[in-house]
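A.B. asks: sequence-free structure coming up:
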């Protein structure tokens, strides 16, 4: 499959934001249930919010879709929708029922684009601008110039990737070896290289023909689908069935779980991109230079590198005091953090965990999180403050046979009708009005009023008012885990057997 001059003209661009992620490398600020694309890592707003705005003000002459396609997991769907609407973006969500890496995620998006924006017979098409949701870009206009050049190649039926000329040897990035130069500054793709050891990374940088792999791709939906069909027919078939059997709920699309789970898990690089440049390649590919202050923020050292520093090379976020410190990154969320005489150190404080690490060893944080998870400690997966479709709860205190939570319910929202086998609950309203269901009773509670929910009794908490409802909940019992929940009714499409997401 070579560049095809017979392809119909196409100037429609659709941003596709890949918003999966496990939240391990920027622990403890990032967790599995609230990964780095959802947090404020380097500036106001989350990385996701910054990503979906990167096509704003794109050069004239292109038809850029107003609503990006965002591919995410079910556990993050409601948070992503909430964040994007808060920033003025109405997204179209593709909610994966299982984790299958980036190639199936992109394939779902491409199939939906062909179904919604084209006839599917090759006479209409759209160019996809595929961006990870958790990267940083310092110069958005430079990114747009690179995307425009990549889109011109995509018009001709090529798959383009953006490569970053390296500024240093880095073992945390994959690399693209550039091939034959083209007249417009792009290059043919010679090959992709996985994350190298330090000595080899230094050789790559000295060689000058290896660029960092940014993970940003530009291609026509039809070209990606045909390339994938040729080299990954099992994945193509599974995704096609998942789309055909899936369901649309407003701006959200849910692929059929049974079909999607048959798709092999694979990345865009492994599934297709690493085959480009070979004689049997399913299509041709180019790499376009991206010099826009790009970072994948893959470690705390990368976060330190991306932020402004004081005269001693220190970065402070939150209430931080430095005394004789150099090249130190300190992040404080809930208390004062003081760093005295530290050098090349990372300190990240959250309400329930503190990380202290040598900056040269921050790549080992992922392994640390794996150890914490193996010990079944909750800090690997959730924060003390846990967001839910109805609001959030904050675990204030706990001890033997008791736990205290602050629960905030959004106006008009309500929790599921549920029951616990092992705990009772005391509720005290501190703000707003609560609508309480307890067994066969239904009644209102105002500020400074309280009620008791006995063990084994069906109950529900709702907010009928126009201001947030805030209560203090005291749980008591032999077992206080979040999996001790039996649901009977729920407003948010959560299956009653799903006992991990109250």
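C.D. replies: That came through fine. No experiment lies behind these values; they were computed from the predicted model shown. Numbers count the residues shown, from 1 in each chain.

A.B. asks: make it CA atoms for all contacts and neighbour counts henceforth
C.D. replies: Noted.

A.B. asks: Contacts only, for residue 438.
C.D. replies: Taking C-alpha atoms under 8 Å, 6 or more residues apart in numbering, we find residue 438 in contact with 453, 457, 458, 459, 460.

A.B. asks: how about the helices in the stretch 151-300 of the chain?
C.D. replies: 198-207, 221-231, 233-244, 257-260, 268-271, 300-306 (DSSP state H, counting those that start in this stretch).

A.B. asks: buried set for the fifth one?
C.D. replies: Just to be clear, that refers to helix 268-271. By neighbour count with 16 or more other C-alpha atoms under 10 Å, helix 268-271 contains the buried residues 268, 269, 271.

A.B. asks: same thing with the first one?
C.D. replies: Neighbour-count burial for helix 198-207 flags 201, 204, 205 (criterion: 16+ other C-alpha under 10 Å).

A.B. asks: closest to residue 370 among these?
C.D. replies: Checking the buried residues of helix 198-207 against residue 370 with C-alpha to C-alpha, the nearest one is residue 201 at 26.2 Å.

A.B. asks: before we go on, here's another structure to hold up against the first:
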């Protein structure tokens, strides 16, 4: 049995404005209009003999991750919550320790398949075949990485030089090399001895921890202590922040794979991409006769080799080529494809200017539903709120704002101070400043309402919670 471990902790700032800090690319529908990158990742394991995937994500993404796993058919998928990012070596150590904790001491070493949540693999059958080859090597004690057969001289990836053959399954690893310049990348491609470094792995959990103890015992010790002090919360496991924050940051490549004498590489030629930029997404998507990839309400006249994504309104292009145009409710990106690696600089400027467009979309997902900030001005803000059937917001109060709720559809159960009552379609209610209150949906259809906030301060941090069903402070 294979134990999938899905790393879902990245922020994906190179895909701004679609990817945001609180809604990064692994949770977005980029290459499929129905499924997110995370859902595609777990879905391609359907024909592999695996246990329920173990997900590792940031604390701030926990409800988004849990909901997407539920939609993918895993209602109670185990999720490890990292209180802070410390790169892949510690994250994988936490997963290995968790798997061993649930395995009998005398049982076979749990076989881990470590996957990134935000990669594209188009040939699922070939991917399944490569897992079989990797499993054979991993069971023999190898630490296996998946090497992507390069299609061109790429300078954006690290490379793996293969060594001697290991039967028909794979090769030893001669060396790992950093991202090369164009000339070096061309030499690697011409030699036929190099693979792109995919960041996907397979090995026994105990085997990985033994190598980590040999090469980075400091990381292993802190991960063990942090997990020992972890707290269970529903199907989440909250790792101790006070301990884990002291863990050194290191990738599995630097910490283990470049140091071990037991590294192996399995070739994978399956239409892989890490979708690391808008140009990479354009490469991966279907295109029309003019080389354009168009999503949404788009009119493209005299336009070539361009990516346009319009999520909310009509976008028209005229007399352009080699552009990326991404429209969201609160931001618009227009960039040349050759410059998309510098989107991070835009994000940094947004942060430095004290703006918020790097954090979240206008539409914000919560465990109880979603809200859309449709308008705001001096001392007021208007939101469209959707509450899922049976869901309940926290019992809370605000020091600086009052709220008016107008029900558009469904039925709301409102707690307003000492009173509790129902509010139905076309009815409204008022919550004064400082009043303890709560909103829930007792019905079987979505509750939709308009909330009008008014007051001297309207920030999301003006919330005092008294009770919460979702473990929020």
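C.D. replies: Happy to help now that I have it. Quick caveat: nothing in here was measured; it's all calculated off a predicted structure.

A.B. asks: Let me see the TM-score of these two.
C.D. replies: Put the two chains on top of each other and the TM-score (TM-score structural alignment, normalised by the length of the second structure) is 0.96; 471 aligned residues with a C-alpha RMSD of 1.5 Å.

A.B. asks: picking that back up, in CSV, list the buried residues of helix 268-271 of the first structure along with distance to residue 183 of the first structure.
C.D. replies: Output for these, formatted as CSV (distance: C-alpha to C-alpha, whole Å):
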residue, distance to residue 183 of the first structure
268, 27
269, 25
271, 29
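
A.B. asks: Of all the helices of the stretch 151-300 of the first structure, which one is nearest residue 73 of the first structure?
C.D. replies: The nearest among the helices of the stretch 151-300 of the first structure, by C-alpha to C-alpha, is helix 257-260 at 11.9 Å.

A.B. asks: what's the helix or strand for whichever residue in the second structure pairs up with residue 42 of the first structure?
C.D. replies: Under the alignment (TM-score structural alignment), residue 42 of the first structure pairs with residue 31 of the second structure. For residue 31 of the second structure, there is no host helix or strand (DSSP states H and E).

A.B. asks: For the closest residue to residue 31 of the second structure other than its chain neighbours, grab the count of nearby residues.
C.D. replies: Closest residue to residue 31 of the second structure apart from its sequence neighbours, by C-alpha to C-alpha, 6 or more residues apart in numbering: residue 285 at 6.5 Å. As a burial measure, residue 285 of the second structure scores 14 neighbours (other C-alpha atoms under 10 Å).

A.B. asks: if we can go back for a sec, for the helices of the stretch 151-300 of the first structure, which one sits closest to residue 157 of the first structure?
C.D. replies: helix 221-231 (6.2 Å).

A.B. asks: how close does the closest one sit to the second structure?
C.D. replies: Helix 221-231 of the first structure differs from its equivalent in the second structure by a mean of 0.7 Å after superposition (mean C-alpha distance after the TM-score superposition for the first structure).

A.B. asks: for the first structure, longest strand please?
C.D. replies: Secondary structure of the first structure per DSSP state E: the longest strand is strand 210-220.

A.B. asks: What residues in the second structure pair up with that one?
C.D. replies: Against the second structure, strand 210-220 of the first structure falls on residues 194-204 (TM-score structural alignment).

A.B. asks: list the buried ones in the matching stretch?
C.D. replies: 194, 195, 196, 197, 198, 199, 200, 201, 202, 203, 204.

A.B. asks: Residue 3 of the second structure pairs with which position in the first structure?
C.D. replies: By TM-score structural alignment, residue 3 of the second structure lines up with residue 14.

A.B. asks: cool, and residue 104 of the second structure?
C.D. replies: Per TM-score structural alignment, residue 104 of the second structure is aligned with residue 118.

A.B. asks: mind listing what that match touches?
C.D. replies: Each residue near residue 118 of the first structure by C-alpha under 8 Å, 6+ apart is listed here: 124, 125, 126.

A.B. asks: Distance-wise, check the second one relative to residue 64 of the first structure.
C.D. replies: Between residue 125 of the first structure and residue 64 of the first structure the computed distance is 13 Å (C-alpha to C-alpha, to the nearest Å).

A.B. asks: Compare these two and say which is more crowded by neighbours.
C.D. replies: Between residue 125 of the first structure and residue 64, counted using other C-alpha under 10 Å, residue 125 has the larger neighbour count: 27 against 21.
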